[in-house]
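J.: Generate a structure from the sequence data that follows.
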Amino acid sequence: MKRKRTHPRRPITFTVGSSAPTTNNSPSSPTKKRKLSTTQRINEFHALTKRLAHIQKQIQSTNQSQGQLNNHDDNNEETSISHGTTNGTLEDEAARVKEAIEALGGLHAYQRASLKGGDESKGRGACGKWLVGMLNKYVVPSRDGMGSRKSEEKEESAKKVDRLKLLDIGALNGATYAKQRAWIDAEYVDLNPQHANVIRQDFFERPLPRNKADLFDVLCLSLVVNFVDDPERRGIMLMRARQFLVPSGLLFIVLPLPCTKNSRYMTHERIVEICKAIGFEEIEFHFTKRLSYHLWRRVEGHNTKKAVSVEKKMVNPGAARNNFSIIVK
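T.: A predicted model of the protein is given here:
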């Protein structure tokens, strides 16, 4: 008896405005032990860093409360000792979480695990390849007709025009766009560089642009937003990203698929709502088995001085879902 032939599931790509299929299949679990080990390492690292951030907030809140009580009654020794004991317990717990993070190998091990799953055929390498295709579709054709030419002609023509300036936040290998260097001028930055071509920098501390020379045509946040441990800081990161883009510049975001497909507080529609509030329009999105890609264009005429607020809201209830969210204030 012949075994029925099966076909691998194909990734789904949408151009905004087109009809999208109604299926909503969850990503399949990796079958190879090596991939599962990498996934577990990344997930555990995220869980620990989130726990550490929560404890640090509790410590800060306790310190503030203790300071207020001490100001109210400097002689209340018993209250002061009680709060000090609570704070010490939290600090001990924070130390244990830090030890657990170090036992995993720390941030470098997390990055190596991400890089391990990010070769040219899967993971982050595929993200860069998809973005290059979108740049050829949306940006390059407007630059001296480059989009309709063969690759070698395109690169030769690119030398006659300004190269696209691209800022890659959270870069790992510093070579994602090396093959497109003739028409893409890429700057790679990360908190803990793993490659000589990557600059050590915290995007939250990067000086805001002072002139046009400091702006970029494209800004990439590939598997970066989900790594930020606080929902409000995720919103701040997206708002900062807009400030670094030229008019009508592009923002490329990559998230783990469960962030958009299996969160209580986030769906694709919710992400669109958030990006509109910040001053972006989504022009393309793409789902793979593990990731979701989102390409946004900066909208001009958006009133950045007007108060913007997108609160945390339950949109997809379920006991087995995660708590990923983005808050804009």
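
J.: drop to CA atoms for contacts and neighbour counts, all remaining ones
T.: Fine.

J.: hmm, who's touching stretch 100-111?
T.: Stretch 100-111 is contacted from outside by 41, 42, 45, 48, 49, 172, 192, 194, using Cα atoms under 8 Å, 6 or more residues apart in numbering.

J.: I'd like the structure of this one too, to check against the first:
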Amino acid sequence: MGKLKKKQPITKVSKQEGPGFKHSRAETAKLIRRYHLLNKQLAQCKSDKSSKTQITREKEKAIIKEMEMLGGLDWYQKASQLGQSKSRGGDSSKWLIQTLRSTLCADELKEAAKPIRILEVGAVAPDNYKQHERWIKVEPIDLNPQHESIRKQDFLTMAPPATEDSKFDIVSLSLVVNFVGDPEDRGTFCV
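T.: Just a heads-up that it's a prediction; the model follows:
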């Protein structure tokens, strides 16, 4: 029987994996995981009010520098776009559509008085639900949109819906909660 490979912790990503790195599945996943780890470390440094020492400030600068070497938020999002491409399995809307279809019967979907409203937080592509627009209405938002049809919006600072008609039926947070570095802010997503 073959040996199982032990997953190695992510400690460093080489400089060559920045903006010009090859777009293999493994390298894209490695970039995304490293960026998440750095983002959490940065949030931890910023939230540690008791020790705003020179060492903490230097650690923050080093983290920011490494994030920039990886290509920054812009490149992280390009890697996310690669990750949700059809050749790599597609985006999470496929799962949500299947779940809705298996939960709601076909007659309920056809006879719905109004479409299901989805707020897609951390949207990578604006048209993930396009073929279902007859029964789904999506509002895609992101901190750093990569498409003009995605609204620039921080979910954590978003005003609650003003009217009953403007409320969302579903909030999609695919790969968003793990991106937020501060544990309290991650909890806010779940409230």
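
J.: What is the resulting TM-score of the chain superposition?
T.: TM-score for the superposed chains, counting by TM-score structural alignment, normalised by the length of structure 2: 0.81, backed by 174 aligned residues with a Cα RMSD of 2.6 Å.

J.: So which of the contacts of stretch 100-111 of structure 1 is the closest to residue 213 of structure 1?
T.: residue 172 (24.7 Å; Cα to Cα).

J.: What's the match for the closest one in structure 2?
T.: Using TM-score structural alignment as the criterion, residue 172 of structure 1 maps onto residue 124 of structure 2.

J.: Contact partners for that match?
T.: Neighbours of residue 124 of structure 2 in contact, by Cα under 8 Å, 6+ apart: 77, 80, 81, 142, 145, 146, 147.

J.: Could you tell me which of these count as buried?
T.: 77, 80, 81, 142, 145, 146 (16 or more other Cα atoms under 10 Å).

J.: So what does the last one match up with in structure 1?
T.: Put plainly, it is residue 146 of structure 2. If you follow residue 146 of structure 2 across to structure 1 using TM-score structural alignment, you land on residue 194.

J.: where's the residue nearest to its match when sequence neighbours are not counted relative to residue 207 of structure 1, distance?
T.: When the adjacent residues along the chain are set aside, residue 194 of structure 1 lies closest to residue 172, with 5.9 Å between them (Cα to Cα, 6 or more residues apart in numbering). Separation of residue 172 of structure 1 from residue 207 of structure 1 (Cα to Cα, to the nearest Å) stands at 22 Å.

J.: Can you mark which positions in the longest helix seen in structure 2 are buried?
T.: For structure 2, the longest helix by residue count, based on DSSP state H, is helix 25-47. Neighbour-count burial for helix 25-47 of structure 2, with 16+ other Cα under 10 Å as criterion, is recorded at 28-43, 45-46.

J.: before we move on, what about stretch 46-55 of structure 2?
T.: residue 46.

J.: Who are the contact partners of the residue opposite residue 223 of structure 1 in structure 2 once aligned?
T.: Using TM-score structural alignment as the criterion, residue 223 of structure 1 maps onto residue 175 of structure 2. Counting by Cα under 8 Å, 6+ apart, residue 175 of structure 2 touches residue 122.

J.: Could you measure from residue 175 of structure 2 over to residue 98 of structure 2?
T.: Per Cα to Cα, residue 175 of structure 2 is found 18 Å from residue 98 of structure 2.

J.: How about residue 106 of structure 2?
T.: In this view, residue 106 of structure 2 and residue 98 of structure 2 are 12 Å apart by Cα to Cα.

J.: re the thing from before, how about the buried ones among the contacts of residue 124 of structure 2 in CSV, adding secondary structure and distance to residue 182 of structure 2?
T.: Output for those, formatted as CSV (DSSP: H, G, I helix; E, B strand; the rest coil; distance: Cα to Cα, whole Å):
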residue, secondary structure, distance to residue 182 of structure 2
77, helix, 19
80, helix, 21
81, helix, 24
142, strand, 18
145, coil, 21
146, coil, 24
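
J.: Kindly indicate which of those residues lies nearest residue 112 of structure 2.
T.: Nearest to residue 112 of structure 2, judged by Cα to Cα, of these is residue 142 at 28.4 Å.

J.: Any idea how many residues pack against the closest residue to that closest one other than its chain neighbours?
T.: Of all residues not flanking residue 142 of structure 2 in the chain, residue 122 sits nearest, at 4.4 Å (Cα to Cα, 6+ apart). Look at residue 122 of structure 2: counted by other Cα atoms under 10 Å, it has 25 neighbours.

J.: List the contacts of residue 122 of structure 2.
T.: Contact analysis of residue 122 of structure 2 by Cα under 8 Å, 6+ apart lists 140, 141, 142, 143, 173, 174, 175, 176.

J.: Buried ones from the residues you listed, can you make that a PyMOL selection?
T.: Here is the PyMOL command that selects only those of those that count as buried (16+ other Cα under 10 Å):
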select buried, resi 140+141+142+173
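
J.: mind listing which of the contacts of residue 122 of structure 2 are in strands?
T.: 140, 141, 142 (DSSP state E).

J.: Between these, which sits nearest residue 22 of structure 2?
T.: Closest approach to residue 22 of structure 2 among those (Cα to Cα): residue 142, at 25.3 Å.

J.: where do the helices sit along structure 2?
T.: Listed in chain order, the helices of structure 2 (DSSP H) span 25-47, 54-70, 72-83, 93-103, 106-111, 183-189.

J.: Any idea which of the ones you listed gets closest to residue 132 of structure 2?
T.: helix 93-103 (8.6 Å).

J.: residues in structure 1 matched by that closest one, start to end?
T.: Aligned by TM-score structural alignment, helix 93-103 of structure 2 corresponds to residues 128-138 of structure 1.

J.: any idea how far the matching stretch is from the chain center?
T.: What separates the centre of stretch 128-138 of structure 1 from the centre of its chain is 18 Å, taken as Cα atoms, centre = their mean, to the nearest Å.

J.: in it, what's buried?
T.: In terms of neighbour count (16+ other Cα under 10 Å), stretch 128-138 of structure 1 has its buried residues at 128, 129, 131, 132, 135, 136.

J.: How about stretch 119-126 of structure 2?
T.: By 16+ other Cα under 10 Å, the buried positions in stretch 119-126 of structure 2 come out as 119, 120, 121, 122, 123, 124, 125, 126.

J.: Specify, as a residue range, where stretch 261-274 of structure 1 falls in structure 2.
T.: The counterpart of stretch 261-274 of structure 1 in structure 2, using TM-score structural alignment, is absent.
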